[in-house]
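Enquirer: Here is a sequence with its predicted model. Questions after.
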Amino acid sequence: MNKLAKITATALFALFLTACDKADKTADTHKPAETTAPAMSVEAQEKADYEKLIAWNQEQGALQAQNQQKLQQELNAAAETKDENKAKAAIEAFNKNVQASIASLDALDVKSDLIGNAKNQTKEVLTLASQLLVAQANVKTEADQKAYAEKAVELQNKMQALAELGAQIEAKFNPAPVQSDASSTEAPAVK
């Protein structure tokens, strides 16, 4: 039962990753009008790549949410019947879905260095989360638990780095909060 709880926690952690990344990037979809402004070709390419990554993230976020719900249902059923094989099968099926997400991320044609870096970091995080999910089923000794804990810390660090990069990208492509603050401070000065 303890192993099943850890498996569930890892799966939720993977979903958390998807949800956090999606939240950072979906807020930026409210500014598509900026694409009409003339920009340097590098900036235009970055913006186009950014929009590709947003679209991928929205699509995958919805799929991962469905897959996470299915995984939870299957893990709960396995816990009720105390069937470890069902739990392993559920994890394998979820892992295949994560691998499909990684493959679809690889298929994105991104030319910008900034967005390419975000894409690569997203891939690293998804890959590590997938590895942790699979490894969780095989944690049997203290040494296994220590190795697992080290990978979990590595995943947290990579997620933090990705969140920081996401914040930088968001600041670059969606400076709306700064603009709204400036307009609210300008309004009293005009009166």
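Expert: Arrived safely, thanks for sending.

Enquirer: CA atoms for contacts and neighbours, from now on please.
Expert: Fine.

Enquirer: could you point out the longest helix in this protein?
Expert: helix 41-81 (DSSP state H).

Enquirer: okay, pairing it with this:
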Amino acid sequence: MDKFTKMTAATLFSLFLAACDKPAEAPASSTQAPVATETTNVQSTQVMDQVGVEDYNKLAEWNKEHEKSIETAQLSLQEQLQSQDEKQIEEALKAFKGTLDEVLVSLDKLDIKHVEVNALKGKLREILVGSSDVMNESVNIMMAPEKVATEEIKQRLQNKTENLQNTVLELQKLEAELSQKFGGASQPQHSQPK
């Protein structure tokens, strides 16, 4: 079961590595005037790009604000898991789930208009929900392996963990694309989950 806990922890930590951790900078404005026949298209594209930059920055700032609370809740849960005290583990799991629920509510309230940045927000949400589910199942298996640790349940948990890791990879790819597009090429590339 320790393998599942480690995989879960690695997956959740990869969320922090994959998420937007620095606000993007607006691209430099062009000094040349657009061609008259392309003015409407260029202006429309510039408006959408500006919305994308603003939304990307908004999501990056949101992530920065909530990253520490999630990390703290996860570390607390991991410490309690090592204690092997069932009561403390239950309380830490409850606190962890409560923190993730608060973060999800906050994420849902975040007004993102740009389609691509909204897709990034959706991946973040998917990872948070999946992480909570995987962590909850992992802890339940650890606490009562004789009751719930059937091969079918273990396989289902492993599949969920692998799916979550794949979603993290998708998020990393999307974040890298949007960082390039809205945040500039100077943003560091994030590590792959282990």
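Expert: Perfect, thanks for sending it. Note that the coordinates shown come from a computational prediction; the quantities given were computed from them, not determined experimentally.

Enquirer: From the contact counts, what lies against the longest helix of structure 1?
Expert: helix 2-26, helix 84-107, helix 113-136 (3 or more Cα pairs under 8 Å, 6 or more residues apart in numbering; DSSP states H and E).

Enquirer: now the second one, how far from the centre of its chain.
Expert: Its chain's C-alpha centre lies 15 Å from the corresponding centre of helix 84-107 of structure 1 when counted by Cα atoms, centre = their mean, to the nearest Å.

Enquirer: Report the mean distance between that helix and its aligned residues in structure 2.
Expert: Compared with structure 2 after fitting, helix 84-107 of structure 1 deviates on average by 1.4 Å (mean Cα distance after the TM-score superposition for structure 1).

Enquirer: Could you tell me where that helix falls in structure 2?
Expert: In the comparison with structure 2, helix 84-107 of structure 1 aligns to the range 86-109 (TM-score structural alignment).

Enquirer: Quick check: buried residues in that stretch?
Expert: Buried residues in stretch 86-109 of structure 2, defined by neighbour count with 16 or more other Cα atoms under 10 Å: 89-90, 92-93, 95-97, 99-100, 103-104, 107.

Enquirer: same thing with stretch 8-17 of structure 1?
Expert: Residues of stretch 8-17 of structure 1 classed as buried: 8, 10-15, 17 (neighbour count, 16+ other Cα under 10 Å).

Enquirer: now stretch 41-60 of structure 2
Expert: Residues of stretch 41-60 of structure 2 classed as buried by neighbour count (16+ other Cα under 10 Å): 49-60.

Enquirer: And stretch 62-75 of structure 2, by the same measure?
Expert: For stretch 62-75 of structure 2, the neighbour count (16+ other Cα under 10 Å) marks 62-64, 66-67, 69-71, 73-74 as buried.

Enquirer: Those into a markdown table, with extra columns for distance to residue 174 of structure 2?
Expert: Putting the buried residues of stretch 62-75 of structure 2 into a markdown table (distance: Cα to Cα, whole Å) gives the following:
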| residue | distance to residue 174 of structure 2 |
| --- | --- |
| 62 | 17 |
| 63 | 15 |
| 64 | 18 |
| 66 | 20 |
| 67 | 19 |
| 69 | 24 |
| 70 | 22 |
| 71 | 22 |
| 73 | 26 |
| 74 | 25 |
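
Enquirer: To which residue of structure 2 is residue 132 of structure 1 aligned?
Expert: With the correspondence set by TM-score structural alignment, residue 132 of structure 1 lines up against residue 134 in structure 2.

Enquirer: Noted, bye for now.
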